[in-house]
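# Here's my sequence, what's the structure:
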Amino acid sequence: MLVLSRKKGETIVIQDQIELTILSVDGDTVKVGISAPKHVDIFRKEVYLSIQESNRESVAPQPSDLSALIHRLRGSNS
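The predicted model follows:
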C-alpha cells in the first residue's frame, strides 16, 4: 500500500485520469473529492462489498432451483 500525506486543497493523480483532492479535514473525518471518467465506477468500500455479496447470492443456485432440476432430470430419464 502506498501511503501519501496531503493537506487540504492538495491532489493525488492516478494514471492521468483520476484525481483525488482533499477538500477538508475535521478531526478523524477527511472529505475527498474524486474526478474520474464516467466509465470508472467509484464506491465506498462497504457499498462495494455489499454489491459483491448481492452478486454472489444472485448467481448461487437456490435449493428450490436444484429440486426442480433434479425432478426434470429424473423425468427425462424415465
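
# can we go C-alpha only for contacts and neighbour counts from here?
Noted.

# So which residue is smack in the middle of the chain?
residue 48 (2.6 Å; C-alpha atoms, centre = their mean).

# Any idea how far the host helix or strand of that residue is from the middle of the chain?
Secondary structure from DSSP states H and E places residue 48 in helix 45-59. The chain centre lies 7 Å from the centre of helix 45-59; the measure is C-alpha atoms, centre = their mean, to the nearest Å.

# Quick check: which helices or strands does the longest strand anywhere in the chain pack against?
Under DSSP state E, the strand in the chain containing the largest number of residues is strand 18-26. The contact analysis (3 or more C-alpha pairs under 8 Å, 6 or more residues apart in numbering; DSSP states H and E) places strand 18-26 against strand 11-14, strand 29-35.

# Now show me the structure for the sequence below, then we'll compare the two:
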Amino acid sequence: MLVLTRKTGEAIQIGEDIEISIVSVKGDQVKLGINAPKNIDIHRKEVYLTIQEENAEASKEIHNLFNILPKKE
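This is a model prediction of the structure:
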C-alpha cells in the first residue's frame, strides 16, 4: 500500500485518467473529489462489497435454476 500525505487543495494522479483531490479536512473526516472517466465505477468500499455479495448471491440462484431444468440428452 502506498501512503501519501496531502493538504487541502492538493491532489493525487492515478494513471492519465484519474485524479483524487483533497477537498477539505474536518476533524477525522476527509472530503475527496474524484475525477475519472464515466466508464469507471466509483463506490465507497462498503457499498462495493455489498454489490459484490449481491452479485454472488444472484449467480448462485441462477446456478440453482440450471440444476432444476431438464437436461438435454
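
# Distance of residue 2 of the second structure relative to residue 35 of the second structure?
20 Å (C-alpha to C-alpha, to the nearest Å).

# higher neighbour count, the two?
Between residue 2 of the second structure and residue 35, residue 35 has the larger neighbour count (other C-alpha atoms under 10 Å), namely 12 against 3.

# give the contact list for the closest residue to that one other than its chain neighbours.
Nearest residue to residue 35 of the second structure in three dimensions, chain neighbours excluded: residue 19, at 5.1 Å (C-alpha to C-alpha, 6 or more residues apart in numbering). Applying C-alpha atoms under 8 Å, 6 or more residues apart in numbering to residue 19 of the second structure gives the contacts 11, 12, 13, 34, 35, 36.

# isn't the first one right up against residue 21?
Yes - shown here, residue 11 of the second structure and residue 21 form a contact pair, counting by C-alpha atoms under 8 Å, at 4.1 Å.

# what about the residue nearest to the centre of the first structure, distance to residue 63 of the first structure?
Residue 48 of the first structure is 27 Å from residue 63 of the first structure, by C-alpha to C-alpha.

# ok so, going back, pull out the buried positions in the longest strand of the first structure.
For strand 18-26 of the first structure, burial by neighbour count (16 or more other C-alpha atoms under 10 Å) applies to 19, 20, 21, 22.

# next SSE after the helix holding residue 48 of the first structure?
Counting by DSSP H and E, what follows helix 45-59 of the first structure is helix 63-77.

# Can you list the buried residues in that next one?
Buried residues in helix 63-77 of the first structure (16+ other C-alpha under 10 Å): none.

# re the thing from before, any chance of the helices and strands packed on strand 18-26 of the first structure in JSON lines, plus distance to residue 72 of the first structure?
Listed next are those as JSON lines, based on distance: least, C-alpha to C-alpha, whole Å:
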{"stretch": "strand 11-14", "distance to residue 72 of the first structure": "53"}
{"stretch": "strand 29-35", "distance to residue 72 of the first structure": "52"}
